[in-house]
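Using only what follows, build the 3D model:
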Amino acid sequence: MDFELTKSQIEIQKAARDFAKGEFDKELALELDQKHEFPTKIWKKAADLGFIGIHYPEKYSGQGLGVMENILVAEELCSRDSTIGSAVVLSSFASECILRFGSEELKSRFLPQVAEGKMLSAGAFTEPDHGSDITFMNTTAVKEGDEWVINGGKTFITNGCLAGFFTVLCQTDPEAKPSYRGISMILVEADRKGVSATDVGHKMGIHMMSTAEVTFKDVRVPLTNLIGKEGKGFYQVLEFFDESRILIAAQALGTAQGAFDRALAYVKQREQFGKKIAEFQVTQHKLADMATKIELARLMTYKAAWNYDQGRIDPKLTSMAKMYAARTAVEVADEAIQLLGGYGYMAEYEVERFYRDAKITEIYEGTKEIQKNTIASAVLGKFK
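Okay, the predicted model is just below:
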């Protein structure tokens, strides 16, 4: 058992850290957060340096590396700035569906554009009336000649107003029993006639990311836009979640680390009652608890990434990593605000933004309750 990163992984980690340190300007972050504006220039620079799609094969403009390298980048970027980091690392969201299941034609057309910073991607899975339940879709896709005709709506779609394409879950066989056996995954270009996206409005955190409602009205795409096999969309998206939840765990881990770093720096220089706040035992105990939670989250997240790269799909482990890292992000950011006191509530000191950004990691890619369902199912097994 080896807990050491490889030399290459350490170099990637350092490169991501140096990039974030050089590009993630504090004042710019505050400005973009207030304007709800995507960090386009930083995203393009990240792509130029190979941080986007690092886990794609080289022929698709990636570096041929694994999930482990991808989440190392995510952790570093999010620890430097939770909002900019999240926007950059999720710019390629759901493109893995094409990478893992798509045809060679779809991979060649779309993956290089994502990796090169020319296009954002989005996964259109969640529906207004279903939420976490993806076993049946109101969005339908019907064959007409050599095309799919798609109708329906999706909500809370990350990158929704900015994406160049959507990976859409559609009910292609409404008679299937159970219903999830009739779900397929189809790629829909954002500029297709009948596709519209509307921002969901002001939200608590992740202000630099577009979160949208996406509507499909008689949208026609070629049959060749099918991703994977017809009727296998439900199974494909579950496999995708086993990868994407590791990325969200890394986002949460970085967010927790960033909040901790700021709190640590503050208590080491701030004086109260004639001595540094860090000298008080109550402060030291808080820091000890925070550091321990972060280390536990890191171990689980790294193990989940390593496990995936070994070719093993383990929903229990990925759900544990995502659930625990997300909870850690929320708790550590909350404690960071407490340590800074009134200053922690002020935008200038950043930890309030880290707190706002932390909460989403307990919601998207499956709420913490969904993660508990997955974990419990694996623990209990089948009842006799």
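
contacts and neighbour counts: CA atoms only from here.
Fine.

and the gap between the residue of the chain most remote from its centre and residue 280?
Here the chain reaches farthest from its C-alpha mean at residue 274, the gap being 43.8 Å by CA atoms, centre = their mean. Relative to residue 280, residue 274 is positioned 11 Å away (CA to CA, to the nearest Å).

Can you show me the strands along the stretch 201-350 of the chain?
For the stretch 201-350 of the chain, the strands defined by DSSP state E, counting those that start in this stretch cover 211-222, 226-227, 271-272, 275-276.

deepest of the ones you listed, which one?
By mean neighbour count, with neighbours taken as mean count of other CA atoms under 10 Å, strand 226-227 ranks first of those at a mean of 24.

Report all helices and strands that it contacts.
For strand 226-227, the packing partners by 3 or more CA pairs under 8 Å, 6 or more residues apart in numbering; DSSP states H and E come out as helix 95-101, strand 183-189.

what do you get if the cut-off is 6 Å, keeping everything else the same?
strand 183-189 (3 or more CA pairs under 6 Å, 6 or more residues apart in numbering; DSSP states H and E).

this one next, for a side-by-side:
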Amino acid sequence: MDFALSQEQQMMQRLVEDICSDYDLEYWREKDDAGEFPHEIWDDLTEAGFAGLTVSEEYGGEGLGMEEVVAVALALGRNGGGVSGPNMLTLGPVFGGISITEHGTEDQKERWLPAIADGAIASLGLTEPDAGLDTAGIKTTAQRDGDGYSIDGTKIWTTGAHVSDYIITLARTSPIDEGSRHDGISLFVVPADADGITTNKIDKLSMRSLGSCEVVFDDVHVPDENLLGTEDDGFYHVLGTLNTERIIWAAIPLAAGELALDLAVDYANEREAFERPIGENQGVQFPLAESKMELETAKLMIYKAASLYDEGADCSMEANAAKFMAARAGFKACDRAIQTHGGMGFADEYHVERLYRDVRLARVAPVSDELVKSFVSTNVLDLPRSY
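Here you go, the predicted model:
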């Protein structure tokens, strides 16, 4: 086994570091305070080719895989972006690039992938107020309407919808029958500015620079050519995208944890109490050392999941396990960074409070700790289904 990054991956991380040098922690704090999308760094990342990471070269992209997405996400998060920075990659390479590449027709790829590679933002309209993580329980419908479909319903926690060009949307096209609840759902590419769409930002605890939204669809017409994949098979189509979402949402809290750890180590070396640096105390050292080991261990599972995905192998268990372990490791690292800073950890100027707020999300979304454990129990250990 080769655990080293390739020369290309290392070069990509260095390029990300160079871009991030123009966007320091103060930039991210200001974006968080204002609730503003970080368009400036997104434009620079797009110019460098990162918006098209997963888009094949024939459509203007880089033609790379999830290993490269992870490498870029980790560099983007650790070099100031925390949680919000790397999460921008879901709004292009993952939701847009992967969904359309895997399930789009040749015409659809030619229509949308060059735009994705050129920085178009694609959000995922999946979660609903009543369904939550029960995707088969969605109530949004897409009914046949002339040469297309009419979509009605409400999505919630749709990250980036207010700045999106497209919303990759799941809607029920056939009623639930006696077979599977997962049948009868279809996947659509919906222009975010389509008539009948209303988008409302949600006031929230974390990740404020990447707004999360309620999106209301009121008789939104989309033509037949906007159906992605096969009608009624959308739930199964989106599973591959969800695995890649879990992989990047493992990299996101891990990167934030690494950034928090860096800040804690710097503070421990600089802050003096009782006439010596607090970093000389094992009570400060040991928790930070534990976080370093936990983060590195979780990183191995992230790259394993990404490698399996890139090979075309089933990575469901590894993707879920990576997300679970990295979310916990990242949260503990941010919590320990707060503890290391003491009272100053609660001050905006030291940034760890923002990382702490943001990284907590990873234990709830895009899949909760509890549902990951249920998935592994049922699908890996063959225990009775509990949900």
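
all helices in the first structure, in order from the N-terminus.
Assigned by DSSP state H, the helices in the first structure fall at 7-23, 26-35, 40-48, 67-80, 82-89, 95-101, 104-115, 233-269, 281-309, 315-340, 351-359, 368-380.

Which of the strands of the stretch 201-350 of the first structure sits closest to residue 372 of the first structure?
Nearest of these to residue 372 of the first structure, taken as CA to CA: strand 211-222 at 25.3 Å.

Please identify the buried residues of stretch 337-347 of the second structure?
Within stretch 337-347 of the second structure, the residues that qualify as buried are 337-341, 345-346, counting by 16 or more other CA atoms under 10 Å.

what's the answer for stretch 256-274 of the second structure, then?
For stretch 256-274 of the second structure, by 16+ other CA under 10 Å, it's 256-265, 267-268.

what does stretch 306-323 of the first structure give?
Neighbour-count burial for stretch 306-323 of the first structure flags 306-309, 315-323 (criterion: 16+ other CA under 10 Å).

Including distance to residue 86 of the first structure, could the residues you listed go into a markdown table?
Shown next, in a markdown table, are these (distance: CA to CA, whole Å):
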| residue | distance to residue 86 of the first structure |
| --- | --- |
| 306 | 21 |
| 307 | 23 |
| 308 | 21 |
| 309 | 22 |
| 315 | 23 |
| 316 | 24 |
| 317 | 22 |
| 318 | 19 |
| 319 | 19 |
| 320 | 20 |
| 321 | 18 |
| 322 | 15 |
| 323 | 17 |
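
so residue 159 of the first structure makes contact with residue 212?
No. Counting by CA atoms under 6 Å, residue 159 of the first structure sits too far from residue 212 to count as a contact (7.3 Å).

So what's the residue count around residue 359 of the first structure?
For residue 359 of the first structure, the neighbour count with other CA atoms under 10 Å is 20.

Measure how buried the residue lying closest to it once chain neighbours are set aside is and give me the count.
Residue nearest to residue 359 of the first structure in three dimensions, not counting chain neighbours: residue 330, with 5.8 Å by CA to CA, 6 or more residues apart in numbering. For residue 330 of the first structure, the neighbour count with other CA under 10 Å is 24.
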